[in-house]
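Trainee: how does the following fold in three dimensions:
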Amino acid sequence: MSSPGLLFTTLVLLTTITAVAGSLGAPLVPGIARDFDVSLTAAQWSLTLTMLAGAVATPVIGRLSGGRARMRAVVLGLGGATLGGLLCALPLGFGAFLAGRTLQGLGYGLTPVAIAIAREAIPRHRRAGAIATLSVTTVAAAGLGYPVAAVMADLWGIRVAFGVATALCAATLVLALLTLPPSPDTEGTRVDWWGTVLLAGGTTAILIALAEVSVLPIGRVALLATVGIAACAAWVWWSRRVAHPLVDVTLAGRPVPLLTHVTSMLLGVGVYLLFPLVVIVVQDPTWGMGYGATVAGLLLVPYALASVVGSRLSQRLMTRVEATRLLPLGSATYLSAFVLLVVAHDTVWQLLLAMAVAGLGSGLTFAGIPGLLVASVPRSETGSAIAFTMVVRYLGFSVGSALAVTALTFGGEGGEAGFVRALLVACAVGVLTVVLTTWLSLRVRGGVGRW
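Mentor: This is a model prediction of the structure:
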């Protein structure tokens, strides 16, 4: 068996490299629109579809990894990310590119698998810090990978950026096969394929309605939204009655899990409202700053670094205050970043400051969630609880990605006015996040008997 240090390194790479590959669309969206001669809204689907695939893949891969099929689940996630990157790197057209971006989203499903392995194999004295680190890698790694991908895209084109990501995913797959512990010698839980279809279909319909609200006739938008909501409701109904649901929605409704899931969902919306807006204002040549993808990528570095700092700070604060207090604190910090952008967004340093504040809030919040879940659910339910919070986080990413461009271009207005309008929408989401996390955390601290 590998040493704990080497095992932890592999788990970090497992979540980091797939997050970098999956999030490549954010700084490259304007370039994708130019290279494929499509609208900004269409290009944004290269990010939205990846996050949606991650939301659906997470519980499926989590179920597959519950027993002897664990290594096959890892191969599925990393293999899908590798194949998807290859489709993006080859000149096969926009349809193949979107298919590749969807496949890259399978890699996001490996985060709960990595956390479950860490809980089993990492020594107890290092376990809490390892789990917290793995929880923030999906956000921190994206920020650190953005500038590298952006520089490559500016110098050699977006296909080279995706080609390098493909090579990294393939190398990580080899390392995982060599170092991860053997799969448990138990039967895994069967996958709820009907639940998968309902969840994927419902969320896709809602996202299309949200992303295309300014393009499609209002009747069609209403129909898509209705179908999506009905499918999601049917998924909840089905999940409460099937023997082995995709995720345990009953467990998700308990006080502490509910707090973490609501926070993950709403803060996820905020994260991918922020990223596309900053990238667009930096690169737009008419009303924005007119810089290239390299500058846009560099702007996301302070976000990634501050999220790591926030994660470490979260671990220190949890020794002095209740962990439930950190979620409203982190959400309020993230909201302040949007307020800063509304007030001042004309220079690069103003954007850098806002991104650093947002990263700090993100790290404070996301790092505290796994510990709360692990402490509040039985060991046998850890995988299901973590998988669900990752599902809602990725769904939040998807909604934020679709909402950002919709708010920016609504009514065909766009420009500076559209940018400010999108920021105000983001502020509204931030206020809702702070209010709900504060209320739910107070209810948790007041005792579960009050629910």
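
Trainee: drop to CA atoms for contacts and neighbour counts, all remaining ones
Mentor: OK.

Trainee: how about L317, what does it touch?
Mentor: Neighbouring residues of L317 by Cα atoms under 8 Å, 6 or more residues apart in numbering: A323.

Trainee: ok, A132 next?
Mentor: Contacts of A132 (Cα under 8 Å, 6+ apart): 311, 315, 366-368, 370-371.

Trainee: switch to 6 Å and redo it
Mentor: A367 (Cα atoms under 6 Å, 6 or more residues apart in numbering).

Trainee: what about Q104, neighbour count?
Mentor: Q104 has 37 neighbouring residues, counting by other Cα atoms under 10 Å.

Trainee: if I look at it, how far off is R379?
Mentor: 30 Å (Cα to Cα, to the nearest Å).

Trainee: just A167 next, same as before
Mentor: Distance from A167 to R379, counting by Cα to Cα: 36 Å.

Trainee: alongside the first, I'd like the structure of this one:
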Amino acid sequence: MSLPTPLTAEAEDSAGRRTDVLVTVLAFTGIAVALVQTLIIPIIPHLPEYLHASASDAAWALTATLLCGAVATPVMGRLGDMYGKRRMLLVGVAMLVVGSVICALSESLAPMIVGRALQGLAHGVIPLGVSILRDEVPAARLPVSTAVMLGSLGVGGALGLPGSAMIADAFDWHILFWTSAALGALALLLVMLFVPESKARPGGRVDIPGAVGMGISLICLLFVVSKGADWGWSSGTTLGVLAVALIVLPFWGWFELRTPQPMVDLRASAHPQILFTHLAGVAFGFSLFALNLVLPQVLQLPKITGYGLGESLATAGLAMAPQGMVMMAVAPLSARVTKTRGPKTTLMIGAVTVGVGYLLIMVLMSATWTLILASCVVAMGVGFGYAALPTLVMSSVPASQTAAANSLNTLMRSIGTTTSSALAGVLLAHMTIDFHGVELPSENGLRAVLALGVGAAALALAVASFIPRHRPDAAVTPADAIAEKVGLRPAADAD
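Mentor: Sure thing, here's the model as predicted:
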């Protein structure tokens, strides 16, 4: 094996700096997108007043983002593989900016729903960013770069709640969306300046029938999950929407299996490593929601209930902020485990850690600081799991399918989170206490939701155990191949 020349060493240093800049820009973009998901939470109780609408109608400001994000994520991933990941990344961030400006100018419900729907189109940015890393980052640095990118989700979510609460308290609520627009505009500029376009672009034909069929199926299923409790689980509306999903979904699958360039490659998704990784993603997404639901409620419920801590919304938001920092902080550790033991082990460690964290929360609910400590254990497990999932996906698909496969895994996590939300809502609606004429979640109800989180973590561990093992050093990224060709890195079999 030939030794690198001084020029080669200098070139590798330059490549390393470019990688650092790329990861930083993509992580910042991820933070900007994650902020949108928590941006609106502090003003939800006031939306009917702000938008001159009923509470049920105002809830569409949340539902529109969920539905558009679910449909757009896999579509943008597939288009990114075909026509350029950077190009679709720019489209997603641009939609975030446009949607934020529309929301900032809104005084009624209709434009707010339009703006929030456009913001939902940005949900595909995270898997696109991870896929760009595969194209541009050497395999040795890919696990830690991926972990940092996924950690940005936690940072954005953790900073979004307290930051939004403080802005909403001190300024007009429209400032929230102007802030989102400004962050999105900065992310857009940084992506244009520092993110290169992928060279792995096979092109092809857009599977419009597949996209439409998938969209109808997803929207109907998510409607049932998210609105079933409001409509009534046995109502004609709920059963009718569910029937549409159950009718369209098999026909969509039949069509996708027979089209030469499908929107979702179902045959590839049936590969054991990809299939069980997607199922683990559903379980992880399911488990994560328990923390986001229970922690704010325990912190804010009145002390007189005997289990609430009586904190303000701003304090509750600050108490959740360390979770995001922990997710980012464990990135190097999760990457080390992935490189030495493989992403399957990293995923299983994450599942065990999440389960232990929820058990700790169940016994440490009596003080704010103990609750924060236990929630950080959950966040550590989420950081491990979220870093492992895209690594498992990318090690199983060619570079030309990276964005589509990552986007589908992101969708699986979202489905898990949405399902968890519906099930937890049903539990808490039936396990309440009467507090001066107001129904509040009971302590047993909150513990039941935490138990769901433990069960979902156990399910993720069980599913992960079925993922076939592969060598941790087997992956070669497009960046490695290019470096080999130009002489920046000797070939693996050189002597």
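
Trainee: helices along the stretch 251-400 of the first structure, start to end?
Mentor: For the stretch 251-400 of the first structure, helices defined by DSSP state H, counting those that start in this stretch occupy the ranges 255-283, 293-298, 301-317, 323-343, 348-376, 382-409.

Trainee: would you agree G281 of the second structure is in contact with R413?
Mentor: Yes - contact criterion Cα atoms under 6 Å: G281 of the second structure and R413 qualify, at 4.9 Å.

Trainee: those two: which is more packed in?
Mentor: Set side by side, G281 of the second structure and R413 show more neighbours around G281, with 30 against 24, by other Cα under 10 Å.

Trainee: the more buried one pairs with which position in the first structure?
Mentor: Aligned by TM-score structural alignment, G281 of the second structure pairs with S264 of the first structure.

Trainee: same check, this time on P272 of the second structure
Mentor: P272 of the second structure maps onto P255 in the first structure, with residues paired by TM-score structural alignment.

Trainee: OK, contacts around its match?
Mentor: By Cα under 6 Å, 6+ apart, the contact set of P255 of the first structure is V444.

Trainee: ok, it to P370 of the first structure distance?
Mentor: Per Cα to Cα, P255 of the first structure is found 15 Å from P370 of the first structure.

Trainee: got it, and T226 of the first structure?
Mentor: Distance, T226 of the first structure to P370 of the first structure, by Cα to Cα: 33 Å.

Trainee: more neighbours: these two, which one.
Mentor: More neighbours surround P370 than the other of T226 of the first structure and P370, with 25 against 16 (other Cα under 10 Å).

Trainee: tell me the spacing between that one and V242 of the first structure.
Mentor: Plainly put, P370 of the first structure is 26 Å away from V242 of the first structure if you go by Cα to Cα.

Trainee: repeat for L207 of the first structure
Mentor: Note on L207 of the first structure: its distance to V242 of the first structure, by Cα to Cα, is 26 Å.

Trainee: which one of these two has more residues nearby?
Mentor: L207 (25 against 13).

Trainee: trace Y146 of the first structure over to the second structure, please.
Mentor: So, by TM-score structural alignment, Y146 of the first structure is matched to L161.

Trainee: I'd say that match and G317 touch.
Mentor: Yes - with contacts counted by Cα under 6 Å, L161 of the second structure reaches G317, the gap being 5.2 Å.

Trainee: distance of the residue nearest to D284 of the first structure when sequence neighbours are not counted relative to T82 of the first structure?
Mentor: Nearest in space to D284 of the first structure, with sequence neighbours left out and distances taken as Cα to Cα, 6 or more residues apart in numbering, is G290 at 5.1 Å. To T82 of the first structure, G290 of the first structure is 33 Å away according to Cα to Cα.

Trainee: and W237 of the first structure, by the same measure?
Mentor: 35 Å.

Trainee: more crowded one of those two?
Mentor: Taking other Cα under 10 Å, W237 of the first structure and T82 do not tie; T82 has more neighbours (29 against 13).

Trainee: for that one, give me its contacts.
Mentor: If you count contacts by Cα under 6 Å, 6+ apart, T82 of the first structure has them with 166, 169-170.
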